[in-house]
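No letters, just coordinates:
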């Protein structure tokens, strides 16, 4: 039995998950720009809603992990890793070839997490976070650049 489940979130219910999305993206304004894009799933652990994940699509073969957030009391249990690996399988069976994700240069834990689940660094978008309404600091570092990762979903890669 799977300890997590991903439940689709309809467009009319997405605003109920704004606080979850803000755990991973500090800008209310930015989150509101993408909250209705793509496919959103609530993350349930032992039938308790513990987070949310949102995927967007930029081509017929590439899916982007736009936001994944798990409430603090459930972090560190491997749930995020299970969600991402389930997403790899789900989108591979839907015909996607690649999954991408980006995180801030200051998000040390995220940089490690994405590599641990199989993503590879492919690009740095310099000054990406300068467009945010307010500066973001994590780990004593200002978030300025977006580090982009990708994971091939094709069998054998």
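Cool, got the structure. Owing to the predicted nature of the structure, the values given are computational and were not obtained by experimental measurement.

drop to CA atoms for contacts and neighbour counts, all remaining ones
Noted.

what are the ranges of the helices in this protein?
For the chain, the helices defined by DSSP state H occupy 18-24, 28-34, 79-93, 108-116.

Now render those helices as CSV, adding mean neighbour count.
Formatted as CSV, the helices of the chain follow (neighbours: other CA atoms under 10 Å):
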stretch, mean neighbour count
helix 18-24, 19
helix 28-34, 13
helix 79-93, 17
helix 108-116, 14
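
mind putting these in CSV, distance to residue 56 included?
Listed next are the helices of the chain as CSV, based on distance: least, CA to CA, whole Å:
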stretch, distance to residue 56
helix 18-24, 14
helix 28-34, 9
helix 79-93, 11
helix 108-116, 17
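
putting a second one here so we can go through both:
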């Protein structure tokens, strides 16, 4: 698997939409972010987007793996790459936002991310359409952080 940087204009929007259903939000944060794409034999299988927030903090804005390639360790490799890239950018901390339940929470916690805040009603106020997972509507967003 090859992970390499691509210009924001070449970011795989269809893949990023797997993790964030708001195309407007994705386009907004891509303008000021770095996109890394994972390929296997020339096929895009995953991507992540990080943004430097200043003061030694980067934020993981999006991380996604194509459905056919999930469960094969690609997401973990992308997350580890994002941590490494953040360190190279001079960050001392990598932050992210995610739902309060679901496989994503355990995914981040396995790598060492810890909950640092709860943003009540985030998904209700920031998305036009409700977001459901396993029949449950996402309402609050957790802020997680990994200190280096």
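That came through fine. What you see is a predicted model, and the numbers here were worked out from it, not measured in a lab.

Go through the helices of the first structure and name the closest to residue 44 of the first structure.
helix 79-93 (9.5 Å; CA to CA).

Now that closest one on the second structure. Mean distance?
Average distance, helix 79-93 of the first structure versus aligned residues of the second structure after superposition (mean CA distance after the TM-score superposition for the first structure): 1.6 Å.

Can you spell out which helices and strands pack onto the longest strand along the second structure?
Using DSSP state E, we find that the single longest strand of the second structure is strand 43-54. Here strand 43-54 of the second structure touches helix 13-16, strand 34-40, strand 57-65, helix 74-88, going by 3 or more CA pairs under 8 Å, 6 or more residues apart in numbering; DSSP states H and E.

so the shortest one corresponds to what in the first structure?
Going back to what we said before, that points to helix 13-16 of the second structure. Mapped onto the first structure using TM-score structural alignment, helix 13-16 of the second structure covers residues 18-21.

who's in contact with that stretch?
31, 35, 51, 52, 67, 68, 69, 70, 71 (CA atoms under 8 Å, 6 or more residues apart in numbering).

cool, stretch 78-97 of the first structure as well?
With CA under 8 Å, 6+ apart, stretch 78-97 of the first structure has contacts from 4, 6, 43, 60-63, 68-70, 99, 117, 152-154.

so stretch 68-80 of the first structure aligns onto which residues of the second structure?
Going by TM-score structural alignment: stretch 68-80 of the first structure matches residues 63-75.
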